[in-house]
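Asker: okay, sequence plus prediction incoming.
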Amino acid sequence: MTSVARALWREVMIRSWQVDRRMTVGVALLVLGQMIAAAAISLALRQVISSVVEHSRTMLLVSVAVVAAAVAMRWIGMYATVMLRGDLADRIGYQQFDPEIQSAAAGLGGVEHLERPEYLDRLSLVVGKGQVLADACWGVNSTVAITGQAVLSLVLLALVSPWLLLLGLFALPAVRRGSPGRISGAAMAAAGDNRLERHLHAVTTRASSGREIRVTGAQESLLAKADSAWQRATAVQLRARWAAAVRSAPGSLVFLVGFGAALVFTAHLVATGRRTVADFVLVASLAGQLQASIAQSGRDYRQTQAGLALAEPLAWLREYCAGQTRTAAAAQLPERLVHGLTLTDVEFGYGSGAGVLGPISVELPAGAMVALVGTHGCGKTTLVKLLHGFYPPSAGEIRVDGVPLRDLDLRAWHARSTAAFQDFHRYQVTLRHAVGFGDLEACDDDARLLTAIEQADGTGVYRMLSNGLDTQLGTLFEAGRELSEGQWQKVALARACMRTDPLLVVLDEPTASLDPPSEHAVFQRHAALARELGAAHGTVTIVVSHRFSTVRMADLILVMEDGRIVEQGDHSALMESDGRYARLYRMQEQAYRLDDEPSKLSDDGFPGAAPAAPSARR
């Protein structure tokens, strides 16, 4: 075992003791009892033969009773051991390991790890495998017990003839298990293809992607790619298993030769009168048990090795999560923003790729409503991700009232933030929870929920649902009600309105799926809400939008291009400067005045393909 596997074994044994001391001791005693029972069976069989030869009825009855009791003890003990060991592994795996793994992964403040293949590969190996990990560690104990039973068998064989100890040498090649590193390495190497196969099959079975797949006719291609990924992953693992089997096969043949030689040698001793028939029965029984122990150890080894192969990914994940988690000594988050958010020479690039943002230096004053405008891909969404702490800047610094964001407890920062992202999630739960997830403690507060829905202009959505807040959304589950894209976005906006004391509010294209009347109503409500939150908590509200008419009410407008801020100021100042913002604002304003004439602007609010007339917009 590697040092990582040994550490995991110690951890599981400690957890087993803490979970149920009596059961842990019971399993240990049952394993010991099976070892003794196996030896007792062989010795009692020897005595049975001796009693028959010596015509000793009493000893015969006693010996038969011992054989029966030992056989019963062994088989009942095996069944009880499997059940009790399985119960311990279930309790440790399902109730401890699995929740801990999921909590550690979900508890990370950022999202950078969710885009790292080395993280996702290891997570895919261990998530939901807590029971396998725990059972593998108990499998180590079984392997030790089987080894002890083999040693005891050799000791008893030596009572017949010391030469029979040589059978142990013949057993060594059989018990030597090769390629543990190759098997665990194969699991790691196949993890990426296994993830790809699951992803492609999931894509082909989801309604959201199913429409496009059927229109394009890509079903067969996607399934073929999924099958290829599965074939590659399976081939890697099969090669490792075949290699292990090939290395083990010669050892089994060597033991069979030794087994046969031991029987021939004992038969010779019996024939020459140096040993009795009872001794031959003892040797045959013990050698058979030794062979069975070797076979059992092989099965246990494969299962144990498969589980212990997860020890390294688990240790890697734990170390990674521990390194990313903020300590309790993090700086205190202010109750109210006084100065606001400060970005100084902030730069960012995804992975090892080129920078996509910065350098950016800007002040976002406390209580201000800030608008970010620019073309797709200019860095607007990336910037708000940095403000949330989802990614650390590649260079520069973000400060919250003068305190570096990296020094704050990200969980506390997220608890005082709220957001409606452009790629919002469609939670297929009840409306109560789909909105209440924005503030879990208020899920049962109907008044809070309805207020948030109203602020998102979602009252119409609420009224159309037969069971109100308790209506199941989506069609994945029975009696679910499907919503339009715009209605789903209103649910997401309502979710973002649940928190009453945020320090940061982000609305990333919050009306992209709404019609113009709803868009106007939402922005009016959020502008008023931003003023209220700003006055009460110094909240900074950031609105990301490509529609200039909706951002003119902002206190500060940041115009972004190629990852940089090229203009900043309020609407009046930017119009007076007659720069890029002013020119594009006038172009978009003119386009919206034309009811039937094609616009000069794309949906981004910048020169490009002409969109539909405003009356035709969703």
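Answerer: Noted; the coordinates are in hand.

Asker: C-alpha from now on. contacts and neighbour counts both.
Answerer: Noted.

Asker: break down the stretch 351-500 of the chain into its helices, ranges please.
Answerer: Counting by DSSP state H, counting those that start in this stretch, the stretch 351-500 of the chain has these helices, from start to end: 380-388, 410-415, 431-436, 446-455, 459-464, 485-496.

Asker: which one, of the ones you listed, ends up nearest to residue 266?
Answerer: Between residue 266 and the helices of the stretch 351-500 of the chain, the tightest spacing by C-alpha to C-alpha is seen for helix 410-415, at 72.8 Å.

Asker: pull out the buried residues from that closest one.
Answerer: Judged by neighbour count using 16 or more other C-alpha atoms under 10 Å, the buried positions of helix 410-415 are 410, 411, 413, 414, 415.

Asker: which of those residues lies closest to residue 307?
Answerer: Within the buried residues of helix 410-415, distances to residue 307 taken as C-alpha to C-alpha reach their minimum at residue 411, with 32.9 Å.

Asker: check contacts around that closest one.
Answerer: For residue 411, the contacting residues are residue 109, by C-alpha atoms under 8 Å, 6 or more residues apart in numbering.

Asker: same for the helix or strand harbouring residue 542, what does it pack against?
Answerer: Taking DSSP states H and E as the criterion, residue 542 maps to strand 540-544. Applying 3 or more C-alpha pairs under 8 Å, 6 or more residues apart in numbering; DSSP states H and E, one finds that strand 540-544 makes contact with strand 369-373, strand 504-508, helix 516-537.

Asker: at 7 Å instead, please
Answerer: On a contact count with 3 or more C-alpha pairs under 7 Å, 6 or more residues apart in numbering; DSSP states H and E, strand 540-544 meets strand 369-373, strand 504-508.

Asker: okay, pairing it with this:
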Amino acid sequence: MRWVVGSAVFVMRLAAAVDRVRLLKAIGLMALGYLATPLVALGLREFTDAAVSGRAGTATLVITGVAVLLVMELMLGHFAHLSYFEVGELAETDLNERLIRTVNGSSGLERLDDSTFADGVNLVREELGKTRTAVESVLQLGGLVLQMSLTTVLLVTLDPRLALLPLAALPSVLLGQRAQGLVERAREATAESTRRTRHLLDLATSPASVKEIRLFHAEPPLMLEQDACWSRTSAALRSAHLRAAGVRALGQLAFALAYGGAITLVIWEAARGRAGAGDVVMVITLAVQVSVQVAGSATLLTALQGVGRTLDRLTSLQDPAPPPPAARADRSGRAAALVGASVPEALAEGIRLEGVGFAYPGTGRMILRDVDLTIPAGASMALVGENGAGKTTLVKLLCGLYRPTSGRILVDGADLAEIPPREWRARVAPLFQDFARFELLLRENVGVGDVARVEEEAAVTRAVGQARADGIVAAVPGGLSGLLGHGYGPGVELSGGQWQTLGLARCMMREDPLLLVLDEPAAALDAAAEHAIFDRYATLSGEAGHRRGAITLFVSHRFTTVRMADMIVVLDGGEVVENGDHRALVSHSGLYSELYHLQERIYR
């Protein structure tokens, strides 16, 4: 019941917030429509008595009133629907926005790596569409309560014992909630399996993966795995639904016995001359209405219980408030109070890492260990290492997407953990290997790099020019206003290199970055194309470094690109094993020299 009451209050507050006028209009229309239903039973009693006694005029007048009530019952509900449907859509939009803010509202990406969080998001995302009807459910439930109250009053006028008929609905309602609890627990238990099932389905139907699946003849094992996952999920859900149906049936059986007893009581009273034919007709009509009211209430309560659980999940997903700044000991052992810091307009010293370690949440496995590193302002730095060495993790830490598990990162002496994440990220221009492919207008695809200026054509055109993406604009029908991708309309599909070039243009939207990042964005390109990309980026980042001391950080497996950096950092097993420029590292005969000469022999 807690979920029902809580969700009803929440939904009504939300509906009032999004459109109070439409909500009040819907409430008024539905109240009149629901009150008309019991009055129809009262009218039928008067009509029956008038007809039996031969009062034709009275019977005609009463049946006309009954017809008007029936029209009100039908039409007022329809007009109310026009109002509350729009309110429901607005409420669903608001909840979707809350989910988006919840998923993207945490300061880092740690929660996105949590499987429990992912399961919760998946459950909320699947169920959130049903909240569109939550406003309707609450209004209908309120109407049924009002209707049942009037029905009870009418029954009591015949025989006080008939007041027990609506109360007989209570077991049905309580057992219905218990049944819904069984289903919800089964859904929670199968959330991970459901997510895996959908992932396998996406793999089998996504254009990005289907070509490899077909060439490798991987359809049969994927289909078998998907079928096995879905079989396990559906078996658990089927069992829960069957148990729930049995529980609901017990509640309905209890009410059916009460329903039959009420009709028997009135017929018995009529046989003894204590009730007329009209009373029997009214009781039968009201009993049918109570049956409908009970069934409708049980369905609506079940729906609201589900909405309540969804809202609870949405609330539980919200990132808890960050803890207050605490004292942290520096390397000398002295405790220093952490205070808020701001992003400098330009870098004077650079970025320093002191004893930085990191483990992804829930794994306990250290990806980086005790990393000490100084990146001077205005410098370019390349990260080198074998796969799994920790290069991308270090990049994410410097971008502020994660916080170190141990140690700290200093930006011109200020702890990055104390700089507001939004402020620092606004000064980072990233291009990752898995760069986003926004199937939007070309202008929006580039302009999202600086959302505040997405509609400024001059700014977008400048970024396109700096990334040398003018040819892409010319090839897309409509130019900057042309649609990209086929997912949401007849847009233009681009090659991987073209998407990557637009990703570079997004970076160029930020005119005053302090950190420019390229994390293997051209891994799928040939060496010449990659070198051209990095050369273009180096020219632009050099200008930023000269103006604001900006630091350029890039990751690449190609040493023809790596040697362009002012300094090269070699990672192995999450630790810095070498640090210097290309000439010094090659002559050192360490890991860098080994990797460099190995690649050199391959190219030769």
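Answerer: Good, I have the coordinates. None of these values were measured; they are calculated from a predicted model.

Asker: tm score of chain vs chain?
Answerer: Overall, the chain-to-chain superposition scores 0.88 on the TM-score scale (TM-score structural alignment, normalised by the length of the second structure); 587 aligned residues with a C-alpha RMSD of 3.0 Å.

Asker: just the angle between the strand holding residue 542 of the first structure and helix 516-537, please?
Answerer: Here the directions of strand 540-544 of the first structure and helix 516-537 differ by 160 degrees (axes from the mean of the first three to the mean of the last three C-alpha atoms, to 10 degrees).

Asker: so strand 540-544 of the first structure corresponds to what in the second structure?
Answerer: Aligned by TM-score structural alignment, strand 540-544 of the first structure corresponds to residues 551-555 of the second structure.

Asker: ok, residues contacting the matching stretch?
Answerer: 377-384, 514-520, 541, 545 (C-alpha atoms under 7 Å, 6 or more residues apart in numbering).

Asker: swap in stretch 293-303 of the first structure?
Answerer: For stretch 293-303 of the first structure, contacts defined as C-alpha under 7 Å, 6+ apart pick out 136, 139, 143, 146, 150, 174, 175.

Asker: corresponding residue for residue 512 of the second structure in the first structure?
Answerer: With TM-score structural alignment as the criterion, residue 512 of the second structure matches residue 501.

Asker: typo on my end, it should be residue 346 of the second structure
Answerer: With TM-score structural alignment as the criterion, residue 346 of the second structure pairs with residue 336.

Asker: may I see the buried residues of helix 410-415 of the first structure arranged in JSON lines, with distance to residue 581 of the first structure as well?
Answerer: Shown next, in JSON lines, are the buried residues of helix 410-415 of the first structure (distance: C-alpha to C-alpha, whole Å):
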{"residue": "410", "distance to residue 581 of the first structure": "34"}
{"residue": "411", "distance to residue 581 of the first structure": "36"}
{"residue": "413", "distance to residue 581 of the first structure": "32"}
{"residue": "414", "distance to residue 581 of the first structure": "32"}
{"residue": "415", "distance to residue 581 of the first structure": "34"}
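
Asker: closest to residue 105 of the first structure among these?
Answerer: Compare each of those with residue 105 of the first structure using C-alpha to C-alpha and the shortest gap goes to residue 411, at 13.4 Å.

Asker: and the gap between the counterpart of the closest one in the second structure and residue 519 of the second structure?
Answerer: The alignment partner of residue 411 of the first structure in the second structure, by TM-score structural alignment, is residue 422. Here residue 422 of the second structure is placed at a distance of 21 Å from residue 519 of the second structure (C-alpha to C-alpha, to the nearest Å).

Asker: over to residue 72 of the second structure?
Answerer: When distances are taken as C-alpha to C-alpha, residue 72 of the second structure and residue 519 of the second structure turn out to be 66 Å apart.

Asker: have a look at those two and say which one is more surrounded.
Answerer: The residue with more neighbours, out of residue 72 of the second structure and residue 519, is residue 519; 23 against 20, by other C-alpha atoms under 10 Å.

Asker: isn't the more buried one right up against residue 431?
Answerer: Yes - taking contacts as C-alpha atoms under 7 Å, residue 519 of the second structure lies within contact range of residue 431: 6.4 Å.

Asker: could you pull out the strands in the second structure for me?
Answerer: Assigned strands in the second structure, in chain order: 327-329, 335-337, 350-359, 366-376, 380-384, 406-411, 414-415, 428-432, 515-519, 551-555, 567-572, 575-580 (criterion: DSSP state E).

Asker: so the last one aligns onto which residues of the first structure?
Answerer: Under TM-score structural alignment, the counterpart of strand 575-580 of the second structure in the first structure spans residues 564-569.

Asker: average distance between the matching stretch and the second structure?
Answerer: Superposed on the second structure, stretch 564-569 of the first structure shows a mean distance to its aligned partners of 1.3 Å (mean C-alpha distance after the TM-score superposition for the first structure).

Asker: any idea how far residue 261 of the first structure is from the nearest residue to residue 154 of the first structure once chain neighbours are set aside?
Answerer: Spatially, and ignoring its direct neighbours in sequence, residue 154 of the first structure is nearest to residue 165 (5.9 Å; C-alpha to C-alpha, 6 or more residues apart in numbering). Residue 165 of the first structure sits at a distance of 12 Å from residue 261 of the first structure (criterion: C-alpha to C-alpha).

Asker: looking at these two, which is more packed in?
Answerer: Between residue 165 of the first structure and residue 261, residue 165 has the larger neighbour count (other C-alpha under 10 Å), namely 19 against 14.

Asker: related to what we said a few turns ago, any idea which of the helices and strands packed on strand 540-544 of the first structure is most buried?
Answerer: Using mean count of other C-alpha atoms under 10 Å, the stretch among those with the largest mean neighbour count is strand 369-373, at a mean of 26.

Asker: list the contacts of the residue positioned nearest the centre of the second structure.
Answerer: Against the mean C-alpha coordinate of the second structure, by C-alpha atoms, centre = their mean, the closest residue is residue 99 at 4.5 Å. Residue 99 of the second structure is in contact with residue 314, counting by C-alpha under 7 Å, 6+ apart.

Asker: just give me the match in the first structure for it.
Answerer: Aligned partner of residue 99 of the second structure by TM-score structural alignment: residue 101.

Asker: show me what residue 394 of the first structure aligns to in the second structure.
Answerer: Alignment note (TM-score structural alignment): residue 394 of the first structure maps to residue 405 of the second structure.
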